[in-house]
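*Asks:* Dropping a prediction and its sequence here:
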Amino acid sequence: MAAQQPSDTESASPALGRSLLWPAVAVGLGFLLVYNSFDASAGVPPPVAAVAPTRAPASSPAAASPAPVPSPSPSVESYGLSRSEPERIRIKKIAVDAPFTPLAIGPSGRLDAPPVNDRNLAGWFKDGATPGERGTSVVAGHVDTMTGPAVFLLLGTLKPGNKVSITREDGIVTVFKVDSVETFSKANFPDERVYADNGTAQLRLITCGGEYDKKAKDYKDNVVVFAHLAGVRPA
């Protein structure tokens, strides 16, 4: 998947959650992301503000010039590819192989969740950076639904060095290398740390974790995987 393939030295252990809250606030525009609870009757937890991912302007070289697919230059990994929508995510270590659905802001001001009747489906914030593009691309998924375990059930078991591959519409497979996996309280979410644009192609995978709040019918924390673009290859 990459000009320089990241190593794949990993171990896994189960982690379970029932709902996902990924809120974000774009620069100058607030919005929230809330995933459905395992319990369909669950209420919406209090919002948590965050800084949304940003991407290079269309006029910049990073967004305007597609990189060669077979042999990317070092600048591809440093700065990112041109914009292209993601089609499929694969995380070999935790047996993830799923298509994407775009997520948009709904009438409530919250980002719509993927359909709860499809357990093998990841969502991506379509108004943010696409995977591999300069900026922070945000991918979110359920850990389980009313019908059973879902796509990001074992997300919290990933380790630094694990690989995440995302196939894009333009035929490029982007390979991300995990830097860290951390759990944050939804009530005290480190917004800028998670979503800020540091000028390179970043990926954040988000689901829920921590203690389950029976009253709120939601988990109290978010599990966040921090990863960076490590290479590309043709699909």
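*Replies:* Perfect, thanks for sending it.

*Asks:* hey, let's count contacts and neighbours off CA atoms from now on
*Replies:* OK.

*Asks:* and the top strand by length along the chain, what does it pack onto?
*Replies:* In the chain, assigned by DSSP state E, the strand with the most residues is strand 218-234. Packing contacts for strand 218-234, counted by 3 or more C-alpha pairs under 8 Å, 6 or more residues apart in numbering; DSSP states H and E, involve helix 74-79, strand 172-185, strand 201-213.

*Asks:* For Val151, which of the ones you listed is the nearest?
*Replies:* For Val151, the closest of the helices and strands packed on strand 218-234 is strand 201-213, at 9.8 Å, according to C-alpha to C-alpha.

*Asks:* what angle separates the closest one from strand 218-234?
*Replies:* Interaxial angle, strand 201-213 versus strand 218-234 (axes from the mean of the first three to the mean of the last three C-alpha atoms, to 10 degrees): 160 degrees.

*Asks:* Can you tell me which helices and strands strand 201-213 packs against?
*Replies:* helix 74-79, strand 135-140, strand 172-185, strand 218-234.

*Asks:* Now mean neighbour count and distance to Pro102 too, for the ones you listed, in JSON lines please.
*Replies:* Converted to JSON lines, the helices and strands packed on strand 201-213 look like this (neighbours: other C-alpha atoms under 10 Å; distance: least, C-alpha to C-alpha, whole Å):
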{"stretch": "helix 74-79", "mean neighbour count": "19", "distance to Pro102": "23"}
{"stretch": "strand 135-140", "mean neighbour count": "26", "distance to Pro102": "10"}
{"stretch": "strand 172-185", "mean neighbour count": "21", "distance to Pro102": "18"}
{"stretch": "strand 218-234", "mean neighbour count": "24", "distance to Pro102": "19"}
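
*Asks:* let's bring in a second one:
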Amino acid sequence: MPESVIRKRPAQIVAPPPGVITGPLPAPRPAPGRHPFRGTPPPKPKQPPRPIRGKRPGTVGLIALALLFLGLFCVAMGIGAATSAHFPDWFSGPARTDPPPRSFPVLDPSRPQRLSIPSIKVDAPILDVGRASDGSIDVPPLQRHDEAGWFDGGPTPGQFGPALIVGHADTRTGPSVFYHLPQLKAGQKIEVERSDRSIAIFEVNSVEHYNKGRLPIQRVYGDFSRPSLRLMTCGGTWLGGKQGYSDNVVVYASLVGSKKA
């Protein structure tokens, strides 16, 4: 056996001093109020200060506001007594029996029967027209070219919205009912006799010419802000055939009154 091995001594075990506990260390005791593996607990939220006993927040403000309204009420009552004004009337509208306020007249529905335009010497009966096969507004038949046509798909003259009356300008035999329509001027009167034996009176606002492909549909047919009238006929250049004239002539008029027939 090698001498180096012979010289080695077995390991000596030294006993611990008396009173020393040996073996695995016990687990540390957790701090009260928190888990042993959690960090430092967050600080507790501060409690809001309690209101003083016998008083509530906002009570003083509500009392002050009530006193303010009471004071205004008393002042208003004093003004009413001094000026003979009835205070409750300030907060109420007109009596229910009063008609609604309007800056223009409005008539009940009633079919038109006759058209009169003294300034261009028009006095013609009115017949009903609907839509043509292509969807456009129809016109009176040629054998009745001296009569005007009311579009029965719209308002009657005097109702809210634009009542539309159309007519021919001319035929191969000569002038028709609306031949002189472009000569109308703003301010001139138009009268429409209705089946309820009333006459709706309109005042011309303007006379305008449009290419048939650029007719302002909304302005002509879609203005329902008040009772109005549209008179329409052909104008411009004669194109011939089924095209007819190149333009439309439109008279814009507003209802200004009525009278008995």
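*Replies:* Yep, that arrived. Please read all numbers here as calculations on a predicted model, not as lab measurements.

*Asks:* picking that back up, relative to Ile91 of the first structure, which of the helices and strands packed on strand 218-234 of the first structure is closest?
*Replies:* Across those, closest to Ile91 of the first structure is strand 172-185 (C-alpha to C-alpha), at 9.9 Å.

*Asks:* Centre of the chain to the closest one, how far?
*Replies:* In this view, strand 172-185 of the first structure has its centroid 8 Å away from the chain centroid, taken as C-alpha atoms, centre = their mean, to the nearest Å.

*Asks:* Report the buried residues of the next helix or strand along the chain from that strand.
*Replies:* Toward the C-terminus, strand 172-185 of the first structure is succeeded by helix 191-195 as the next helix or strand (DSSP states H and E). Neighbour-count burial for helix 191-195 of the first structure flags Asp191, Val194, Tyr195 (criterion: 16 or more other C-alpha atoms under 10 Å).

*Asks:* residue in the second structure matching the first one?
*Replies:* In this case it means Asp191 of the first structure. Following TM-score structural alignment, the counterpart assigned to Asp191 of the first structure within the second structure is Ile217.

*Asks:* what residue of the second structure matches up with Cys208 of the first structure?
*Replies:* Superposed on the second structure with TM-score structural alignment, Cys208 of the first structure falls opposite Cys234.

*Asks:* hang on, that match packs against Asn211?
*Replies:* No. The criterion here is C-alpha atoms under 8 Å, and Cys234 of the second structure misses it with Asn211 at 9.9 Å.

*Asks:* give me every residue that touches Gly30 of the first structure.
*Replies:* Ala24 (C-alpha atoms under 8 Å, 6 or more residues apart in numbering).

*Asks:* tell me which element Ala62 of the first structure is part of?
*Replies:* helix 61-64.

*Asks:* Now the residue nearest in space to the middle of the first structure: closest residue in space, sequence neighbours ignored.
*Replies:* What sits nearest the mean C-alpha location of the first structure, by C-alpha atoms, centre = their mean, is Val139, with 2.1 Å. Once flanking residues are discounted, Val139 of the first structure sits nearest to Trp124: 4.5 Å by C-alpha to C-alpha, 6 or more residues apart in numbering.

*Asks:* That neighbour and Ala187 of the first structure, how far apart?
*Replies:* Using C-alpha to C-alpha, to the nearest Å, Trp124 of the first structure is found at 23 Å from Ala187 of the first structure.

*Asks:* In the first structure, what range does the longest helix along the second structure match?
*Replies:* Looking across the second structure with DSSP state H, the single longest helix is helix 59-83. Using TM-score structural alignment, helix 59-83 of the second structure corresponds to no residues of the first structure.

*Asks:* nearest spatial neighbour of Asp146 of the second structure, skipping sequence neighbours?
*Replies:* Val177 is the one closest to Asp146 of the second structure (C-alpha to C-alpha, 6+ apart), at 4.6 Å.

*Asks:* Over in the first structure, tell me which residue corresponds to that neighbour.
*Replies:* Checking TM-score structural alignment: Val177 of the second structure goes with Val151.

*Asks:* tell me which element the equivalent of the residue nearest to Val139 of the first structure over in the second structure falls in.
*Replies:* Structural alignment (TM-score structural alignment) places Trp124 of the first structure against Trp150 in the second structure. Element membership for Trp150 of the second structure (DSSP H and E) is strand 148-151.

*Asks:* so how much does that strand differ from the first structure once superposed?
*Replies:* Comparison of strand 148-151 of the second structure with the first structure after fitting gives an average deviation of 0.4 Å (mean C-alpha distance after the TM-score superposition for the first structure).
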